[in-house]
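**Q** Predicted model follows, preceded by the sequence.
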Amino acid sequence: MRLNSLYAVLLLALLLPCMAAAQSLRGALDWLPRGSLNLHDLTTRPAETLSGGEAQSFYSEFGRLAFRSPDILGGNARKAGLSCQACHANGHVSSGFFIPGLSKQPGEVDLSNALWHARAENHRFDPQKIPSLRGVLARPRFGFDQRSGSLREFTREVIVMEFAGAEPDALLLDALVAYMRLLQPTDMPDSAITLRSELAELARFSRLLILPLAEEDAALSARITGMLRGQIGFMHERFDQAGPRTILEQWSLNLRDIATLAEAGEWTEARRRRAALTAALLAPPQMLLEAENASLYAPDRLAAWLKRR
């Protein structure tokens, strides 16, 4: 479970943090027990229904992005590219989630294990069923043992005490709670994870930059661009063709440049670059779209790739 040197070079070349998609392919191979990746959760996701639809506040949209970013966790979870989304896909349950040695059956995991946080190790094998977060607003208590009556405090405990993450700031906790409170039960069917769906998500998240660039907040701009670049990194993993990878790398570098311009106080140009990037995401190059069937977005190719590992 060591970091593959080729993957490390790729991350360095892209200037990406080791950070969503469901989870990292190569990150999981390097940092989790073999057999931790499964085809179902890498090709499908549960439907997501939010109170109020897609028109949401900055807080809930930022929380939605952070929910999909391993950047908020620590230790092996972050190294493996896991996020809240990896266990709670679209706020529901990743039904195929399985970690050999930490799960008895798919859809459950032992969180009191040193793999996640040495201080949380209780020296027992006690995997618990992953709960859905749909309708969480109506619940009086939270956690496997119903230990907390505060969704905000419970969220902090998960990040810090279970997954060895840094102490979250107020904005991050406000945003995560704002997003989770919107999750609603739904009978809509699961949907396929496709390149087009990932691009649509990225375009939606890119609009989060409008507010910090308007408020001329360089720190928040950098925070969001970092998370967005992490999402592009997961898309990049699905391709081995040079053309699509170059397009994704350029988008990542564009985001880096937006953060650099914001830090330098070049706000007009940063806002222009943000608008141009969103437009490119909404109308991606045909070459990128045509490469999907030859990538690991294609279930048959992904199945063969997983089998070889």
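**A** Looks like it came in fine.

**Q** make it CA atoms for all contacts and neighbour counts henceforth
**A** Noted.

**Q** Run through the strands of the stretch 151-300 of the chain in chain order.
**A** 191-192 (DSSP state E, counting those that start in this stretch).

**Q** next one: the stretch 1-150 of the chain
**A** For the stretch 1-150 of the chain, the strands defined by DSSP E, counting those that start in this stretch occupy 44-45, 108-109, 128-129.

**Q** highest average neighbour count across these?
**A** strand 108-109 (a mean of 23; mean count of other Cα atoms under 10 Å).

**Q** roughly how far out does it sit from the chain middle?
**A** For strand 108-109, the separation from the chain centroid amounts to 19 Å (computed by Cα atoms, centre = their mean, to the nearest Å).

**Q** Packing partners of that strand?
**A** With contacts defined as 3 or more Cα pairs under 8 Å, 6 or more residues apart in numbering; DSSP states H and E, the secondary structure elements packing on strand 108-109 are strand 128-129.

**Q** got CSV for the strands of the stretch 1-150 of the chain, with distance to Ser24 too?
**A** Written out in CSV, the entries for the strands of the stretch 1-150 of the chain read as follows (distance: least, Cα to Cα, whole Å):
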stretch, distance to Ser24
strand 44-45, 15
strand 108-109, 18
strand 128-129, 22
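
**Q** Relative to Glu198, tell me which of those wins on proximity.
**A** Using Cα to Cα as the criterion, the shortest distance between Glu198 and these is 11.7 Å, found for strand 44-45.

**Q** Pasting the second one now:
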Amino acid sequence: MDRGGETRRFLTGALLAAACASALAAAATQAPLRAARWLPPERRLPALAQAPSECLAPNDDPQTARRIAIGRAAFRTPLLLGGQAARAGLSCDSCHRNGRGNPDFSFAGLSGAPGTADVTSSLMSSHRGDGVDNPTAIPDLAGPAQTLKVPKAREGRALETFVRGLIVQEFDGPEPAALTLDGIAEYVRAVSSQACPPAQSQPIALATYLSDARAAAQAAQYALDARDPATAHLMLSAARTALGMIDERYAAPEFARERRFLRDADLELAALQHAVGAGRPDAASRIAAWLARMPRWGDPLRDREPESLFDRTRLAAALGGASAARSPGE
């Protein structure tokens, strides 16, 4: 056994983790939104105001459509990856925004130039970390087949094997439930250049995250129907992630009422996770009730959306300085 090599990798990982923690701590005092921590200052405003358009092909088969919905929600929660990624708040969507790419991604200890990531970083993985700084470009999952690391074909389940390795080894995450794994693979397969809308980007709005929260809760119902409580629990985590994305846009003191609505909705989701874990037979009906109550707290949020950080002018002011500048390519 190469104990010297193992020691070097361990020390490298420890140093990278310390550097990452320091960088995130410094950024946390400056950035009003978590995702700003892995964006270059000059790109924060455009990247936090707009997202690449999602190129998601519809599927007429109800079971496949449900798996796609499950995969889409899993793609958006850091809890899927676990480990350092979850602690930092990184999800699959952080690198592949709306299933695409992220030319602005710049994470301390993980990226080189913006839009790159080291998939063998000791910062994120004790399995694949090689102690070598070798970031590569993040691919667009709707891009040409030759730019992707693995074929999307269902035959041989190469995509499922790749996704599992990414979660369990590249990010030291927990073993994904079967339905979760199948769902992510189906979601990635459904991301296609042929399904791209005319507009290359779309504004990030309150409706974006409300829709994500609703879709994730519905996906939890699908998972319960399939008798997969582990996936249902993760789907509820994805719904909570979406609420957190809303909450940080309403962080100012004058939004205390709106944030209380969000906190109460989040506490209900936490209680639902407990009910799912305990095998409560009323879990599905309680999720339906949560969905039915969404307008009660969603509508007040919509009323004040123009005053929140969903408004581009207010977001620019909150980001400040170079991050508020409009880049030439925007």
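**A** In hand now; what should we look at? What you see is a predicted model; the values in this text were computed from it and never measured.

**Q** so which of the strands of the stretch 1-150 of the first structure gets nearest Ala80 of the first structure?
**A** Closest among those, once you apply Cα to Cα, is strand 108-109, at 15.4 Å.

**Q** What's the average distance for the closest one when superposed on the second structure?
**A** After superposition onto the second structure, strand 108-109 of the first structure lies on average 1.9 Å away from the residues it aligns with, using mean Cα distance after the TM-score superposition for the first structure.

**Q** Just the buried positions in the longest helix seen in the first structure, please.
**A** With residue count as the measure and DSSP state H as the assignment, the first structure has helix 242-263 as its longest helix. By neighbour count, with 16 or more other Cα atoms under 10 Å as the criterion, the buried positions of helix 242-263 of the first structure are 244-245, 247-249, 251-263.

**Q** which one in the first structure is aligned with Thr161 of the second structure?
**A** By TM-score structural alignment, Thr161 of the second structure lines up with Glu153 in the first structure.

**Q** And its match, how close does it get to Arg139 of the first structure?
**A** In this view, Glu153 of the first structure and Arg139 of the first structure are 14 Å apart by Cα to Cα, to the nearest Å.

**Q** do Val9 of the first structure as well
**A** From Val9 of the first structure over to Arg139 of the first structure (counting by Cα to Cα), the distance is 45 Å.

**Q** mind listing what the aligned partner of Phe171 of the second structure in the first structure touches?
**A** Using TM-score structural alignment as the criterion, the counterpart of Phe171 of the second structure in the first structure is Phe163. Neighbouring residues of Phe163 of the first structure by Cα atoms under 8 Å, 6 or more residues apart in numbering: Leu73, Gly74, Gly75, Ala77, Trp116, His117.

**Q** residues near the second one, how many?
**A** What it means is Gly74 of the first structure. Close neighbours of Gly74 of the first structure, defined as other Cα atoms under 10 Å, add up to 21.

**Q** Kindly report the same for the last one.
**A** Using other Cα under 10 Å, His117 of the first structure has 20 neighbouring residues.

**Q** neighbours around Ala207 of the second structure, how many?
**A** Ala207 of the second structure: 15 surrounding residues under other Cα under 10 Å.

**Q** mind checking what it lines up with in the first structure?
**A** With the correspondence set by TM-score structural alignment, Ala207 of the second structure lines up against Arg196 in the first structure.

**Q** Contacts only, for that match.
**A** With contacts defined as Cα under 8 Å, 6+ apart, the neighbours of Arg196 of the first structure are Leu289.

**Q** that older thread, how distant is the longest helix of the first structure from the center of its chain?
**A** Using Cα atoms, centre = their mean, we find the averaged C-alpha position of helix 242-263 of the first structure to lie 18 Å away from the chain's own average C-alpha position.

**Q** To what extent is the aligned residue in the first structure for Thr77 of the second structure buried, counted in neighbours?
**A** Matched across to the first structure, Thr77 of the second structure falls on Ser69, judged by TM-score structural alignment. Other residues within reach of Ser69 of the first structure by the criterion other Cα under 10 Å amount to 28.

**Q** what residue of the first structure takes the place of Ala49 of the second structure?
**A** For Ala49 of the second structure, the residue aligned by TM-score structural alignment is Thr43.

**Q** er, Ser308 of the second structure I mean
**A** Aligned by TM-score structural alignment, Ser308 of the second structure pairs with Ser295 of the first structure.

**Q** what's near enough to touch that match?
**A** Arg238, Phe239, Asp240, Arg301, Leu302.

**Q** Tell me the one among these nearest to Leu209 of the first structure.
**A** Using Cα to Cα, the shortest approach to Leu209 of the first structure within the contacts of Ser295 of the first structure belongs to Arg238, at 25.6 Å.

**Q** ok, that closest one - how many residues close by?
**A** 21.

**Q** cool, and Ser206 of the first structure?
**A** A total of 21 residues lie near Ser206 of the first structure under the criterion other Cα under 10 Å.

**Q** residues contacting Leu181 of the second structure?
**A** Going by Cα under 8 Å, 6+ apart, the list of residues near Leu181 of the second structure reads Gly71, Glu160, Val163, Arg164.

**Q** Can you give me the separation between the counterpart of it in the first structure and Leu209 of the first structure?
**A** Taking TM-score structural alignment, Leu181 of the second structure has Leu173 as its aligned residue in the first structure. Shown here: Leu173 of the first structure relative to Leu209 of the first structure, a distance of 19 Å by Cα to Cα.
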